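>>> fold the following and give me the result.
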Amino acid sequence: MTSLPPFTGAAGWLNSQPLTPDALRGRVVLVNFWTLTCVNWLRQEPWVRAWSRAYADDGLVVIGVHTPEFGFEHDIDLIRRSLADREIDYPVAVDSDYAIWSAFDNHYWPALYFADRSGSITDFHFGEGRYEKSEKTLQRLLGVSRPLVTVEGVGPEKGADWDTVRTNETYLGRGRGLDEPVESPAYLPFNRWGLDGGWRIGREEIESTSPGSTIAFHFQARDANLVLSNPTGRPMKFQVLLDGVAPGASHGTDITADGQGVLDYGRMYQLIRQPAPVTARTVEISFAVAGARAYVFTFG
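Down below sits the predicted model:
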């Protein structure tokens, strides 16, 4: 693939009318593949957003391509909500059927593709990081030279503390999960997770089937996040404990210091953000009612 593929097959476009490579000729194009629950995309997004705004007058067009990882991410209202939450104002193609993903032969979230003014793809990058080099690539393609943008991610957009991460991303459904849950979550080995109460284990998710059902994870990282969805349409309260007590100063952006949270719609929920020193801890999440769906733990 050397030229920008067409964006045909999109289920719709947000923030724009449909765009084509021919219509984009003469502009530098940055294509960003993402999905709304991906922690790596969330931590990358403030940079892409800043570039879109900083270089628009120089001829840069950023195009987001939302290709869903989980079934509930096909919901276009959730995608719209994510755009509002992240203050994304550049064009986004809704790639629910993986048509654009396949045209690019892409395999990653997030993924950046850089196209020059003639429509030739000159560079790409998969995952987080490499921000300085990516911005310098944009400046070279645009023919500009000036100080790089300053970006400071906050909340779930804050960069990971890789020096303290000792726990890997962990999928919970049987289709991608590598570890079975521990039957007695009160005695969790390090880097293992367990269930208590009633749970249904599906292909891509686990679902609570009784009030008070609990997930626990023994992890080490500054941040502990959990992708959740709510098929009931009614807000669900949940309680988070850290080593058996309220998290206090270690609470994440989506819960209070006493561990209270509300599952309102499908997205990534930041449960824990430890202040230094970061140590191994056990997080527990208990749902007040049945119906909560959990997909993957991520850490940062």
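
>>> contacts, neighbours, all on C-alpha from now
OK.

>>> can you list contacts of the biggest helix by length in the chain?
Identified as the longest helix of the chain according to DSSP state H is helix 39-54. The contact list for helix 39-54, computed with C-alpha atoms under 8 Å, 6 or more residues apart in numbering, reads 34-36, 60-62, 88, 90, 109-110, 127-129, 131, 135, 149, 151-153, 156-160, 268, 298.

>>> can you flag the buried ones in these?
Those of the contacts of helix 39-54 that meet the buried threshold are 34-36, 60-62, 88, 90, 109-110, 128, 131, 135, 156-160, 268, 298, by 16 or more other C-alpha atoms under 10 Å.

>>> one more, please, to line up against the first structure:
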Amino acid sequence: MIFMQKWIWQLAIVMIAGIFLFAAFDAISAGANKEGKTGAEPSQYGLPPASAGAGGKDSGMDEKESEAFNPKSLMYQKAPEFESYAGVINDQNGDDFLSSSELKGKVVLVDIWTYSCINCIRTLPYIQAWHEKYADSGLVIVGVHSPEFEFEKKRENIEDAAKRNNLTYPTIIDNDRKIWNAFKNSYWPRKYLIDADGYIRYDHIGEGGYDETERQIQSLLKELNPDIKSEMANVSAEGVDFSQIQTPELYFGSSFRRVPLGNQKAPILESIAQNYTLPGLLAPNIIYLEGEWKNNGETMELASNEGAIEINYGSQSVHLVAESARGSTASAFLGEELHIGPEANGQGEIAIGGSRLYRIVKTDEYARNSLKIKIKGAGFKAYAFTFG
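All right, here's what the predicted structure looks like:
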């Protein structure tokens, strides 16, 4: 009994000493933040170094010791550094790595996206609005363009997409997905919010959650400046009701295809033209082809001068990721009626050229429809359907 009491008192003394020691280091860390002393050497990769905002050299602790006693390390992960990538657009430093002076002591929003993804495209007006509203308050937005298809690796295509979507914040060209992998990401789009000390404090997968994300931005900015106003950014953006979308994203090429074509050939031959004919009845949410087409892995390419794509889908809008090096036209029919979509001319023709997402159909209501896209011009390549 006496031994047990002695043991309990010894344990209590050790615990009390530990609490005081933790509090002492917490006070050191908080004081360094309060005084604005990062004390860290500039990071060549851009993200705040491990000791930023946590004492650094001025605290008398090295980086490992400072990191070990930062209470945030018990709750949050450090953001990975921006290492090798293909280049940067919309940055004052050109293709050089983002300088640490741009990010040190800042709140950083990392947006991983790719330009032919409709889910990404619909988030961009919000991200640009946050850049315009909060850049002067300490927010730095960094787009990370991690491609899905090969054509999305071309710098000129990414630059065109940034201009088309009116983006003015820096975007890293992450062609080898090194940043994507460093964040252990698996989704487009994906947003990570990083505080001034370099810790990931919030992340969001996919579309939506815009108010929540903006509140998180404001919360982290208020850690730097309590006077940050709580008014939300004014954003004009396309809305979507996901509960009304009955058709998932569908891929054409055999390398990406998750379900077979409705009139798929057997065996599937690579880069060899095969003739496709439409059946009498179409199963829902399945792609059907008409004419001569070649399977190129990522795409199905029209080999004949004319062809068609048909699908029974359920949504309000239909988008097609496509390209045509020689120039082709696409005309959409809902049932037997010509549909004048968002990108069609007065005759209902959509000019297909550069590699991007084309807006084929937009109706007033969510509904199930039979869509036939008549294509003129050999060399037309289809990558994927997306719906909204």
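
>>> TM-score for these two?
The TM-score (TM-score structural alignment, normalised by the length of the first structure) is 0.92; 290 aligned residues with a C-alpha RMSD of 1.6 Å.

>>> circling back: compared with the second structure, how much does the longest helix of the first structure deviate?
With the two structures superposed, helix 39-54 of the first structure lies on average 0.6 Å from its match in the second structure, counting by mean C-alpha distance after the TM-score superposition for the first structure.

>>> residues contacting the spatially most central residue of the first structure?
For the first structure, residue 38 is the residue whose C-alpha lies nearest the centre (C-alpha atoms, centre = their mean; 1.9 Å). Listed by C-alpha under 8 Å, 6+ apart, the contact set of residue 38 of the first structure reads 109, 110, 268.

>>> remind me, longest helix of the second structure?
Per DSSP H, the second structure has its longest helix at helix 2-34.

>>> what is that one packed up against?
For helix 2-34 of the second structure, there is no helix or strand it packs on, judged by 3 or more C-alpha pairs under 8 Å, 6 or more residues apart in numbering; DSSP states H and E.

>>> buried ones in it, by neighbour count?
Quick answer for helix 2-34 of the second structure (16+ other C-alpha under 10 Å): 25, 26, 28, 29, 30, 31, 32, 33.

>>> and the aligned partner of residue 24 of the first structure in the second structure, how many neighbours?
In the second structure, residue 24 of the first structure lines up with residue 103, judged by TM-score structural alignment. When counting by other C-alpha atoms under 10 Å, one arrives at 24 neighbours for residue 103 of the second structure.

>>> what does residue 53 of the first structure give?
By other C-alpha under 10 Å, neighbour count at residue 53 of the first structure equals 14.

>>> how far away is the aligned partner of it in the second structure from residue 285 of the second structure?
Per TM-score structural alignment, the equivalent position to residue 53 of the first structure in the second structure is residue 132. Using C-alpha to C-alpha, to the nearest Å, residue 132 of the second structure is found at 40 Å from residue 285 of the second structure.

>>> next one: residue 82 of the second structure
The spacing between residue 82 of the second structure and residue 285 of the second structure, counted by C-alpha to C-alpha, is 40 Å.

>>> also residue 114 of the second structure?
24 Å.

>>> ok so, going back, the contacts of helix 39-54 of the first structure in strands, which ones?
34, 60, 61, 62, 268, 298 (DSSP state E).

>>> determine which two of the residues you listed are furthest apart.
Farthest-apart pair in these is 60 and 298; separation 32.1 Å (C-alpha to C-alpha).
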